[in-house]
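> What follows is a predicted structure for the sequence shown.
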Amino acid sequence: MDAYDVVVIGGGPAGYVAAIRAAQLGLGTACVDAFERGGKGSLGGTCLNVGCIPSKAMLDSSERFEMITHEAGEHGIQVDGARVDLGKMLGRKEAVVDKLTGGVAYLFRKNKVTSIHGLGRLVRREEDGWVVDAAGTEVKAKNVIVATGSSPRELPLAPFGGHVVENSGALAFEQVPGRLGVIGAGVIGVELGSVWRRLGAQVTVLEALPGFLMGADEAISREALKQFQKQGLEFHFGVSIKAVEQAEAGVTVTYEEKGQSVTASFDKLIVSIGRVPHTAGLGAEAAGLELDERGFVKVDGHYRTNLPGVYAVGDVIGGAMLAHKAEEEGVAVAELLAGHAGHVNYDVIPWVIYTSPEIAWAGLTEKQAKDKGFNVKTGQFPFSANGRALGHGDPRGFVKVVADADTDRILGVHMIGPNVSELIGETVTLMEFGGSAEDLARTVHAHPTLSEVVKEAALATDKRSLHM
């Protein structure tokens, strides 16, 4: 029986990063992963294979098409007859995925991580560690890291299949749907809806909550809704789905909105109502692994489960279901196993929505800060007053800084606009070190750049913006 210091069950962002870091620290490591794409094993989990990476490839392709067909004329560029070759676009997406998943396999070889394709299951605890069933073969592990991720949540009235799809199906339509329905106005639903809207679909988004992006700062959610509606996305909030019926030609959704029954027909329906922990086949019940009432693996502050020598990280333990959060937990648990001080600061994890305009934030919203008792001051600055944004032809949105009026410490930063997925990193770094709005305002930013908007928003917390 092969023996390892660490066996990681799951090869997504949490699992493969934990395995690489453990191996870097000198621990004999194996990773057992059952994910398949195209009929063969493919490391990287949902994120690399059917989530974060392919969706961003499609977002970029669709944005380029939008630029050519609707915006190039403003730059003095005339393009006639532009059309979408969807097969080639999807092929490019798959090539990007192949490169990155292949890159993980290379990193495993480079760091001497044993990769085992198949299901991983906890079998029994022995005196010197755990016996794990790794794709039908038993291996011994001093420690086990559970990183099995999450799966799309099904709507009971609309099980996946046929014209009803989740995120992976929504990235593989064989043709652009004429009418596309999206149930769920969260990150995934809005991103995927944006892709197909730009490629020509008429998109309707149905959301049970009474408002849009209710976890974001109110100023951001208001601006985002305005921008998306201007683009042609149709939103309905506070709806209750009553029936979903499939036929050969499409799908019909009956929902209740403001006390009225409404029926809408779509060619395709994306259901994006959240994700659930994936523990099927793990052997949790037989091994005595404790789960909470929602099915997430219970852990303490050091990612230890109730079973000695068994740890868990990533989506399967709950919290923000973000790849970068999962990766940091993977690093932290590997370092803890090697005797280091692994830690994740959950207060400054960035959130990003890769729509156009992009949305990003980290830390507390203005309301959250006030609810926590802070004496709050805010500063806001628009991209419309920024030379680089105007040169790009995309002056939409703004940056908002939330700070403690008593100490000047930055409590949160919220952005909507061009390239804010990249701009948020600067503020996360500053917040990680307890930085102040003055620190950000006094930092020299190159001109002309989009990042100057971040500096100006920090200046605005003391009402001293220079360009407004």
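Sure thing, it's come through. Numbering: from 1, shown residues only.
> CA only for contacts and neighbour counts going forward, please
Will do.
> And the next helix or strand past the strand or helix carrying T101?
Element membership of T101 [criterion: DSSP states H and E] is helix 86-110. Scanning forward in sequence from helix 86-110 by DSSP H and E, the next helix or strand is strand 114-117.
> which parts of the helix or strand just after that next one are buried?
Remark: after strand 114-117, the chain's next helix or strand is strand 120-126, criterion DSSP H and E. By 16 or more other CA atoms under 10 Å, the buried positions in strand 120-126 come out as G120, R121, L122, V123, R125.
> related to what we said a few turns ago, chain center to the helix holding T101, what's the gap?
18 Å (CA atoms, centre = their mean, to the nearest Å).
> Also stretch 172-192?
16 Å.
> got a list of contacts for that stretch?
Residues outside stretch 172-192 that contact it (CA atoms under 8 Å, 6 or more residues apart in numbering) are 55, 59, 86-87, 90, 167, 170-171, 193, 196, 199-208, 212-213, 265-273, 353-355.
> and the comparison structure, right after this:
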Amino acid sequence: VKRLTGGVGMLLKKNKVRSIAGWARFLDGKTVEVEAKDGKETIQAENVIIATGSVPVELPFMPFGDNVISSTEALDLNGVPKNLAVVGAGYIGLEMGIAFAKLGSKVTVVEALDRILPLYDKDMTRPVAKKMKALGMDVLLGAKAKGARKDGVEIETKDGKTKTVKADKILVTVGRKPLTEGWGCSELSLTMDGRHIAINDKCETSMRGVYAIGDVTGEPMLAHRAMAQGEMVAEIIAGHNRQWDKRCIPAICFTDPEVLSAGLSPDEAKEAGEEIMTQMFPFSANGRAMTMEAEDGFIRIVARKETHVVLGIQAVGGGVAELAAAFGLAIEMGARLEDIAGTIHAHPTQGEAFHEAALRTLGHALHI
């Protein structure tokens, strides 16, 4: 983490960007007061970018503190907890829960819904559930956390019974919310869209010269979305004509195996009124996946039936995050199934499964 943040600091210095460490607060739309280590400093600017990010959602009946931690504190523990309870089976909870299970913790996941990773369909989450079981993780679905105890977390099970899940640490991962407090948001006349700042396709807010990017502008709360927005806003301020017109933003769940989605899922495409064709190619028939002992999972393509234009691509498997660029590029470039099927994919690579998924969707699968 220090290397990553230090690298960003060096880039700022290299590009002659003045960096001030401190807590900033708006006095008005053009003026910010920074409370730094050496005292307060007032900064005025013609253009301002709000990039305050997001913070973990806290449960009112189980506030953060003592043995109740958020993902932030989980990354700064002095040791690996013997028993860890994870409240919430979304991507953050499972990413961290699986990591701690591999480090030796006995992990119990408590989820109020009837499935893990509810943003993904069951075909996508099945390999993850299989791996969690192999790691010895307990998953309590349809269970609700009721409060923290010294020896763990009290829950209400699916059948209405109360029990205590033994835990040294309780990791609460029930979502994140835009950080709109503590920096003078009330001093600005910003239009809000629910809990986040409303922006247009240029990341402009309702105030002239005030832009907002990243998590504070709502979903999807992804670092690569924020970076792309930041690049665009910098170019707009520099006088270039830019607007946000992305066709997809790949999302990755860094569990084991990894889960990747770009564009529309089959259900999302149907809900959008599309008549689709879709097929998947399993990694069990991919040579590279076999040598990596990562045969669980697949790549799936969703395409418009009439034109064969690719609408979405999903994958689950070991290391599939590295395919995100290829998936995003295909959708941004308006690729058809024939474009992917007609592109030579190097052997032996996991990318061959992408090629085979396109062929199979067209009805021409070679290796299955």
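Looks like it arrived, so ask away. Everything numeric in this text was worked out from a predicted model, so none of it was measured.
> Quantify their similarity with the TM-score.
Here the superposed chains carry a TM-score of 0.94, computed using TM-score structural alignment, normalised by the length of the second structure; 364 aligned residues with a CA RMSD of 1.6 Å.
> just to revisit the earlier point, out of the contacts of stretch 172-192 of the first structure, which are buried?
By 16+ other CA under 10 Å, these give 55, 59, 90, 167, 170-171, 193, 196, 199, 201-208, 212-213, 265-273, 353-355 as buried.
> what residue of the first structure takes the place of D66 of the second structure?
D66 of the second structure maps onto G162 in the first structure, with residues paired by TM-score structural alignment.
> Can you tell me the number of residues neighbouring that match?
14 (other CA atoms under 10 Å).
> follow-up on the earlier one: what's the most distant pair in the buried residues of strand 120-126 of the first structure?
Farthest pair in these (CA to CA) is G120 and R125. Separation: 14.8 Å.
> Provide the contact partners of the helix holding T101 of the first structure at residue level.
Residues outside helix 86-110 of the first structure that contact it (CA under 8 Å, 6+ apart): 16, 20, 42-44, 48-49, 53-54, 57-58, 61, 114-115, 172, 174-176.
> Please tell me how far the most centrally placed residue in the second structure sits from E235 of the second structure.
The residue lying closest to the centre of the second structure (CA atoms, centre = their mean) is L222, at 5.1 Å. Distance from L222 of the second structure to E235 of the second structure, counting by CA to CA, to the nearest Å: 21 Å.
> and the residue nearest to H236 of the first structure when sequence neighbours are not counted, what does it touch?
Counting by CA to CA, 6 or more residues apart in numbering, H236 of the first structure lies nearest to L206, which is 5.0 Å off, once chain neighbours are set aside. When contacts are counted by CA under 8 Å, 6+ apart, L206 of the first structure touches G181, V182, I183, G184, A185, F235, H236, F237, V239.
> Number of residues surrounding the counterpart of K16 of the second structure in the first structure?
Under the alignment by TM-score structural alignment, K16 of the second structure pairs with K112 in the first structure. Other residues near K112 of the first structure come to 18 when the count uses other CA under 10 Å.
> so how far is R388 of the first structure from the closest residue in space to K112 of the first structure that isn't next to it in sequence?
Distance criterion CA to CA, 6+ apart; nearest residue to K112 of the first structure, sequence neighbours excluded, is A23 at 6.9 Å. A23 of the first structure sits at a distance of 44 Å from R388 of the first structure (criterion: CA to CA).
> Name the residue in these two with the higher neighbour count.
A23 (23 against 19).
> Am I right that that one sits in a helix?
Yes - under DSSP: H, G, I helix; E, B strand; the rest coil, A23 of the first structure sits within a helix.
> For it, give me its contacts.
So A23 of the first structure contacts T29, N111, K112, V113 (CA under 8 Å, 6+ apart).
> can you give me the strands for the stretch 51-200 of the first structure?
Secondary structure of the stretch 51-200 of the first structure by DSSP state E, counting those that start in this stretch: the strands cover 114-117, 120-126, 129-134, 137-146, 150-152, 164-165, 179-183.
> Any chance of JSON lines for the ones you listed, columns distance to E328 of the first structure?
Formatted as JSON lines, those follow (distance: least, CA to CA, whole Å):
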{"stretch": "strand 114-117", "distance to E328 of the first structure": "21"}
{"stretch": "strand 120-126", "distance to E328 of the first structure": "22"}
{"stretch": "strand 129-134", "distance to E328 of the first structure": "25"}
{"stretch": "strand 137-146", "distance to E328 of the first structure": "14"}
{"stretch": "strand 150-152", "distance to E328 of the first structure": "17"}
{"stretch": "strand 164-165", "distance to E328 of the first structure": "30"}
{"stretch": "strand 179-183", "distance to E328 of the first structure": "31"}
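> coming back round to it: what's the closest of the buried residues of strand 120-126 of the first structure to E329 of the first structure?
G120 (19.8 Å).
> For that closest one, give me its contacts.
I9, G10, V32, D33, A34, V132, D133, A134, A135, G281, L282.
> Swap in 10 Å and give it another go.
If a contact means CA atoms under 10 Å, 6 or more residues apart in numbering, then G120 of the first structure has 7-10, 31-34, 132-138, 146, 148, 281-283 as its contacts.
> got it, and G351 of the second structure?
N286, R288, I299, V320, E322, L323, A326, I344, H345, A357.
> Does the match of D66 of the second structure touch A170 like I think?
No - assessed by CA atoms under 10 Å, G162 of the first structure is found out of contact with A170, at 11.7 Å.
> any shared contact partners between the two?
K268, L269.
> so where do the helices sit in the stretch 201-350 of the second structure?
For the stretch 201-350 of the second structure, the helices defined by DSSP state H, counting those that start in this stretch occupy 223-237, 266-271, 287-291, 324-332, 337-341.
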